[in-house]
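Chemist: could you look at this predicted model? Sequence included:
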Amino acid sequence: MAEPCVVVATMIAKPGREDLVEKTLRAAAPAVHAEPGCLQYALHRELKQPGRFVMIEKWASREALREHGQGTALREVGVALADALVAAPEVRVFEPLPAGDPDKGAL
């Protein structure tokens, strides 16, 4: 059986490009939510550094994540943000380790 994986993707907008980054990521969310295996795809902004965005994702399997990485929605985000970020997004993939209360100890 496939194991889920959690992704934390961090993007830092260039000064003055924060609105474009937020708008682009928000616009992509419905398409990503509809992708097979997407369990969670939630955008966040850092309070102390409003140009830093973090997408917290949960995928049903590594294969679903791989397909997302090659999909249209992510490709369109890449094109739209090509000149809007200070560097390439930092993407980290994690293995869930549930603990304690099942509703609170796992994404």
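Modeler: That came through fine.

Chemist: from here on, just use CA atoms for contacts and neighbour counts.
Modeler: Fine.

Chemist: ok, which stretches of the protein are strands?
Modeler: Secondary structure of the chain (DSSP state E): strands located at 5-12, 38-45, 52-59, 90-94.

Chemist: just send the ones you listed back as a markdown table, with mean neighbour count and distance to residue 68 too.
Modeler: Supplementary listing: the strands of the chain in a markdown table, determined by neighbours: other Cα atoms under 10 Å; distance: least, Cα to Cα, whole Å:
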| stretch | mean neighbour count | distance to residue 68 |
| --- | --- | --- |
| strand 5-12 | 20 | 12 |
| strand 38-45 | 16 | 8 |
| strand 52-59 | 20 | 9 |
| strand 90-94 | 12 | 13 |
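
Chemist: try this one side by side with the last:
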Amino acid sequence: MTHPVVLVATMVAEPGQEELVERTLATAAPKVHAEPGCLRYALHRKTGTTGEFVMIEKWASQEALGAHMKGAAMREVGAALAQALAGPPDLVFLDAITAGDPVTGAV
């Protein structure tokens, strides 16, 4: 049985590049939403900051995530943000723990 994959990706913009990073990530979202296996791809900004962005992702499988990481949308994002981020994205993979209500207790 294939289990969904949850990923939290944090990206920090170089000073002065905040608008470019936000615009690039927001523009990519509809393309990523259309990718096979995309269950969630939601852009956030860390409260109180202008340049820390957090993408919360959920993929139907590791294979779907792998295809996404190699796909056209991510190639475009990588090219556009090559000089705009303070460093590589911080990727945190999460394993769900079943607790409480299966809908509200899971991402």
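Modeler: Yep, it's here. Worth saying up front: this structure is predicted, and the values here are computed from it rather than measured.

Chemist: next, the TM-score between them, please.
Modeler: TM-score for the superposed pair, counting by TM-score structural alignment, normalised by the length of the first structure: 0.96. Supporting figures: 107 aligned residues with a Cα RMSD of 0.8 Å.

Chemist: in TSV, list the strands of the first structure along with distance to residue 27 of the first structure.
Modeler: Formatted as TSV, those follow (distance: least, Cα to Cα, whole Å):
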stretch	distance to residue 27 of the first structure
strand 5-12	16
strand 38-45	11
strand 52-59	13
strand 90-94	20
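
Chemist: point to the residue nearest the middle of the second structure.
Modeler: With distances taken as Cα atoms, centre = their mean, residue 55 lies nearest the centre of the second structure, 3.5 Å away.

Chemist: tell me the spacing between it and residue 87 of the second structure.
Modeler: Distance, residue 55 of the second structure to residue 87 of the second structure, by Cα to Cα, to the nearest Å: 16 Å.

Chemist: now residue 10 of the second structure
Modeler: The gap separating residue 10 of the second structure from residue 87 of the second structure is 10 Å, by Cα to Cα.

Chemist: can you check residue 51 of the second structure too?
Modeler: Following Cα to Cα, the distance that separates residue 51 of the second structure from residue 87 of the second structure is 12 Å.

Chemist: out of the two, which sits in the more crowded spot?
Modeler: Neighbours were tallied for residue 51 of the second structure and for residue 87 using other Cα atoms under 10 Å; the higher tally belongs to residue 51 (21 against 12).

Chemist: show me what that one lines up with in the first structure.
Modeler: Using TM-score structural alignment to pair residues, one finds that residue 51 of the second structure aligns to residue 51 in the first structure.
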